[in-house]
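Participant: Following is a predicted model, sequence given first.
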Amino acid sequence: YALDQGGDGKMKKKIKGILSGLLVITLLLVGCGNQEEMQTPEEYIDENLMEISLSDSWTEGTLGNIEDYQVFLSGEAHGIEEDYEAEKRLIEYLHTYEGVRYLICELSVSEGIILEKYIQTGEEELLTGFMDSIRGTQGCNQGHYQFLQWLCQYNLSLPEEERLHMFGLDVEFQQDMTIKALQMLDTKTKPENLPDGALKKAVQAVRDGSSQWYELLQTAAKEEPEETEAYYGENWKWAEQILKNQETTLRFVKEGGDAESQLRDDNMAENFWFVYDQFPEEKFFGQFGSYHTYLEYTASAYGVEQGHQPFGYLLDQEDPSLEGKVCSILLYHVSDTIEWGEVNRHIEGLKDIKLENRTMLLSLNEKGSPFVKEEIWQEEEQELPVCDYIQKIIFLPRMTKSPVYGE
């Protein structure tokens, strides 16, 4: 009987082994059956390239796979009419279908404060004052002015609890706007009632528009920190952020003021985290100069130094809270031969794309996409998939320079 039991035991073990083996094979076969079939670039583009309108609102699903993202960045060429129209459609779409309510901008912290008040109130003098301040820059054009008017009208048409909010992240380019923002943050009516000291001097300097405002407010913050914070109340965090931003601005100017400097991207990222820490559960959208929106360093016509870390990279990879949650949308100007050659050099799969002079959108991160893992962004320094850099491309057949504001 004992021998029989042993035989039965061995037989049971054999059967168990066979069944286990069959189970493993079955699971492997099922797994293979569920594996996503990878398409060729030609097949994928043929299936996913779609025509879009810049004049009409987009329907749900137009941007494709975006559900896991918290920050959306679109990369523009400054001062181009079609880019302003694309920005309108993106804001509408992301607000309507993704609940994006926080706009981040390639403007100074101070300009953001002023324009935030404009889009909440519709006070036209705030907008015209801003446009007058930026005369001589790429942003001083009719398209920018009309875009901001549209943004204000769109915002005021929304229920108050659904309205958009606006934040500037860049250095303090326009000092008159810096002083204007600080004056707006000072809500007290009688600063002359302050006791003599550093704070009173600083407040008066800001109110007078004195060029010494920075040194005096910095001194007040150091020598009378409690009184200074109490004076500004809830607005102090913004006044303090302007102070920090001004310090970076002075460094930026001292280093030569290169538009594509690493200092600017670093500073925009720091200012973004200041905003993000106040609204960590919210979603954000911003349109910046194209290079700032890449999620990896790339050699480009912008002339950045090797290893330059764009703003998009700093958000996506420098902090785990946003890792993999930043979506980069490239506005790609087909008629710009330099840009066309530049992007085609990096994305080999686009070389045979047929656009037929239409505004088109290609979502690169859909099911079966070869751009997620297989198609490499052609770069000498590193080999990474295209979707490590950008996730969407909007092809713009025309590139219309917007006329100068007020002319």
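Facilitator: Thanks, I have it.
Participant: When you work out contacts or count neighbours from here on, use the C-alpha atoms and nothing else.
Facilitator: Will do.
Participant: How many residues are close by residue 106?
Facilitator: A total of 18 residues lie near residue 106 under the criterion other CA atoms under 10 Å.
Participant: now residue 175
Facilitator: 16.
Participant: Does residue 164 touch residue 102 like I think?
Facilitator: Yes: if you go by CA atoms under 8 Å, residue 164 and residue 102 touch, sitting 5.7 Å apart.
Participant: tell me the SS of residue 10?
Facilitator: helix (DSSP: H, G, I helix; E, B strand; the rest coil).
Participant: Please report the distance of it from residue 4.
Facilitator: 10 Å (CA to CA, to the nearest Å).
Participant: the more surrounded of the two?
Facilitator: Neighbours per residue, other CA under 10 Å: of residue 10 and residue 4, the larger number sits with residue 10, 12 against 9.
Participant: wait, what's in contact with the more buried one?
Facilitator: Counting by CA atoms under 8 Å, 6 or more residues apart in numbering, residue 10 makes contact with nothing.
Participant: roughly how far apart are it and residue 228?
Facilitator: From residue 10 to residue 228 the distance is 84 Å (CA to CA).
Participant: do the same with residue 308
Facilitator: 38 Å.
Participant: Looking at these two, which one has more neighbours?
Facilitator: Shown here are residue 308 and residue 228; by other CA under 10 Å, residue 228 has more neighbours (21 against 16).
Participant: Verify the assumption that the more buried one is located in a helix.
Facilitator: Yes: assignment of residue 228 by three-state DSSP places it within a helix.
Participant: residues in contact with it?
Facilitator: By CA under 8 Å, 6+ apart, the neighbours of residue 228 are 199, 220, 221, 236.
Participant: Name the member of those residues with the most neighbours.
Facilitator: Greatest neighbour count in the contacts of residue 228, by other CA under 10 Å, goes to residue 199: 26 neighbours.
Participant: how about the helices of the stretch 51-200 of the chain, start to end?
Facilitator: 81-98, 109-121, 124-133, 142-156, 175-185, 198-208 (DSSP state H, counting those that start in this stretch).
Participant: Residues contacting the second one, please?
Facilitator: Outside of helix 109-121, the residues that reach it under the criterion CA under 8 Å, 6+ apart are 105, 123-124, 126-127, 130, 148, 151-153, 155-156, 165-172, 177-178, 180-182, 241-242, 245, 271.
Participant: Put this next to the first one:
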Amino acid sequence: MKILRKILKPCLIFAMIIAISACQNNSAETEKPSKIYLYGEEHGSKEDTEKEFALWKDYYDKEGMRNLFLEVPNFVAGYLNRWMDEDDDQILEILRDQYKYAQGNKLKHYGTLLRRIKKECPETVFYGTDISEFNDSLGLGYLKLLDKNKDKTEIDRVKEVMDQGDRRDAYIKEYKENQEDTHLARIADYREQMLVENFIYEFDNLEDKRIMGIYGAYHVANPENLQFGEAEIMADQLKSHYGDIVSTNILAEME
């Protein structure tokens, strides 16, 4: 028996080493490198939303990507994720009526984009990285849908994003009372910084760190060289934070 143990022990150790090595190799093969693809749009442009769908469909089908970042608050993304599991468009209609992605008839182009994503890319998961809008009724409504026991982390995050909107609104009120350039710059700088912080929060909590993001062109490359405040635009801050995994394109400049 002692002789048998002496023979089996090194064999067992060798087998364990082979198994561990195989697991490590499998993990290395399945793990995809982090990548952030940011696309700057003209809000509500039919041409841009068509390009956005084509790009996302390509990443979805060919790369197996599932995480799509949008310039909306996190609770709007939460509504969209619930809508993806529903058989009707009731949630989408509520968003259309209460949350203004853009003005007037531009809304229909986002509706078309989202419906195509639901139909052809059904495993898409939306993430919102903007601050809350002026009307928090959507945020309050979303909080009522969450389970206080199971969804505490999400509840806290939604409240935080709503607080961000309140702070921005306070800055706007100050500007209306005393229209100084410094007050106007503070509004723009604060929102840009929150876009960055919210993005980092969502991205760092992902398991699959390969995402496509749709944002206003100003936040991605500022092609018209607008100057609203002193803060760097969102994409430049993300490049400084994450390095060369961040790539940026303006949809209007793409063939």
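Facilitator: Noted; the coordinates are in hand. What you are looking at is a predicted structure, and each value in this text was computed from that prediction instead of being measured.
Participant: ok so, going back, give me the buried subset of the contacts of helix 109-121 of structure 1.
Facilitator: For the contacts of helix 109-121 of structure 1, a burial check counting by 16 or more other CA atoms under 10 Å picks out 105, 126-127, 130, 148, 151-152, 155-156, 165-172, 177-178, 180-182, 242, 245, 271.
Participant: Spatially central, which residue of structure 2 would that be?
Facilitator: residue 69 (2.4 Å; CA atoms, centre = their mean).
Participant: That one -> structure 1?
Facilitator: Taking TM-score structural alignment, residue 69 of structure 2 has residue 104 as its aligned residue in structure 1.
Participant: Provide a list of residues in contact with that match.
Facilitator: Residue 104 of structure 1 touches 166, 167, 168, 169, 272, 284, 285, 286, 287, counting by CA under 8 Å, 6+ apart.
Participant: now do 10 Å
Facilitator: Residue 104 of structure 1 is in contact with 71-73, 112, 165-170, 268, 271-272, 275, 284-288, counting by CA atoms under 10 Å, 6 or more residues apart in numbering.
Participant: To which residue of structure 1 is residue 156 of structure 2 aligned?
Facilitator: Applying TM-score structural alignment, one finds that residue 156 of structure 2 aligns to residue 240 in structure 1.
Participant: check which helix or strand covers its match.
Facilitator: Residue 240 of structure 1 belongs to helix 236-254 when assigned by DSSP states H and E.
Participant: Could you name the helices and strands sitting against that helix?
Facilitator: In this structure, helix 236-254 of structure 1 makes packing contacts with strand 102-108, helix 109-121, strand 165-170, helix 175-185, helix 213-223, helix 225-232, helix 262-276, judged by 3 or more CA pairs under 10 Å, 6 or more residues apart in numbering; DSSP states H and E.
Participant: if we go to 6 Å?
Facilitator: Using 3 or more CA pairs under 6 Å, 6 or more residues apart in numbering; DSSP states H and E, no helix or strand is in contact with helix 236-254 of structure 1.
Participant: the inter-axis angle of it versus helix 109-121?
Facilitator: 130 degrees (axes from the mean of the first three to the mean of the last three CA atoms, to 10 degrees).
Participant: Which parts of helix 236-254 of structure 1 count as buried, going by neighbours?
Facilitator: Buried, per 16+ other CA under 10 Å, within helix 236-254 of structure 1: 236, 238, 239, 240, 242, 243, 245, 246, 248, 249, 252.
Participant: Now do the last one against residue 172 of structure 1, distance only.
Facilitator: As judged by CA to CA, residue 252 of structure 1 and residue 172 of structure 1 stand 10 Å apart.
Participant: Likewise for the third one?
Facilitator: Distance from residue 239 of structure 1 to residue 172 of structure 1, counting by CA to CA: 13 Å.
Participant: Pretty sure residue 284 of structure 1 sits against residue 69.
Facilitator: No: counting by CA atoms under 6 Å, residue 284 of structure 1 does not reach residue 69; the two are 9.4 Å apart.
Participant: higher neighbour count, the two?
Facilitator: residue 284 (25 against 17).
Participant: counterpart of the more buried one in structure 2?
Facilitator: By TM-score structural alignment, residue 284 of structure 1 lines up with residue 211.
Participant: Could you verify that that match is part of a helix?
Facilitator: No: checked against three-state DSSP, residue 211 of structure 2 lies outside a helix; its state is strand.
Participant: From what I see, it and residue 67 are in contact.
Facilitator: Yes: the pair residue 211 of structure 2 and residue 67 qualifies as a contact (CA under 6 Å) at a distance of 5.1 Å.
Participant: Any idea how many residues pack against residue 394 of structure 1?
Facilitator: If you count neighbours by other CA under 10 Å, residue 394 of structure 1 ends up with 25.
Participant: ok but it is inside a strand, no?
Facilitator: Yes: assessed with three-state DSSP, residue 394 of structure 1 lies in a strand.
Participant: In structure 1, what residue corresponds to residue 132 of structure 2?
Facilitator: Here residue 132 of structure 2 is matched to residue 172 in structure 1, going by TM-score structural alignment.
Participant: contacting residues around its match?
Facilitator: Residues near residue 172 of structure 1 by CA atoms under 6 Å, 6 or more residues apart in numbering: 108, 246, 249.
Participant: Using the alignment, find which of those stay in contact in structure 2.
Facilitator: Among those, the ones still in contact in structure 2 (both residues aligned by TM-score structural alignment, their matches' CA atoms under 6 Å) are 108, 246, 249.
Participant: and those as TSV, adding distance to residue 141 of structure 1?
Facilitator: TSV is the format used below for these (distance: CA to CA, whole Å):
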residue	distance to residue 141 of structure 1
108	18
246	26
249	24
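Participant: So which of those is the closest to residue 42 of structure 1?
Facilitator: Residue 42 of structure 1 lies nearest to residue 108 out of those, by CA to CA, at 42.4 Å.
Participant: Spatially, which residue comes closest to the closest one, not counting chain neighbours?
Facilitator: Leaving out its chain neighbours, the residue that sits closest to residue 108 of structure 1 by CA to CA, 6 or more residues apart in numbering is residue 170, at 4.2 Å.
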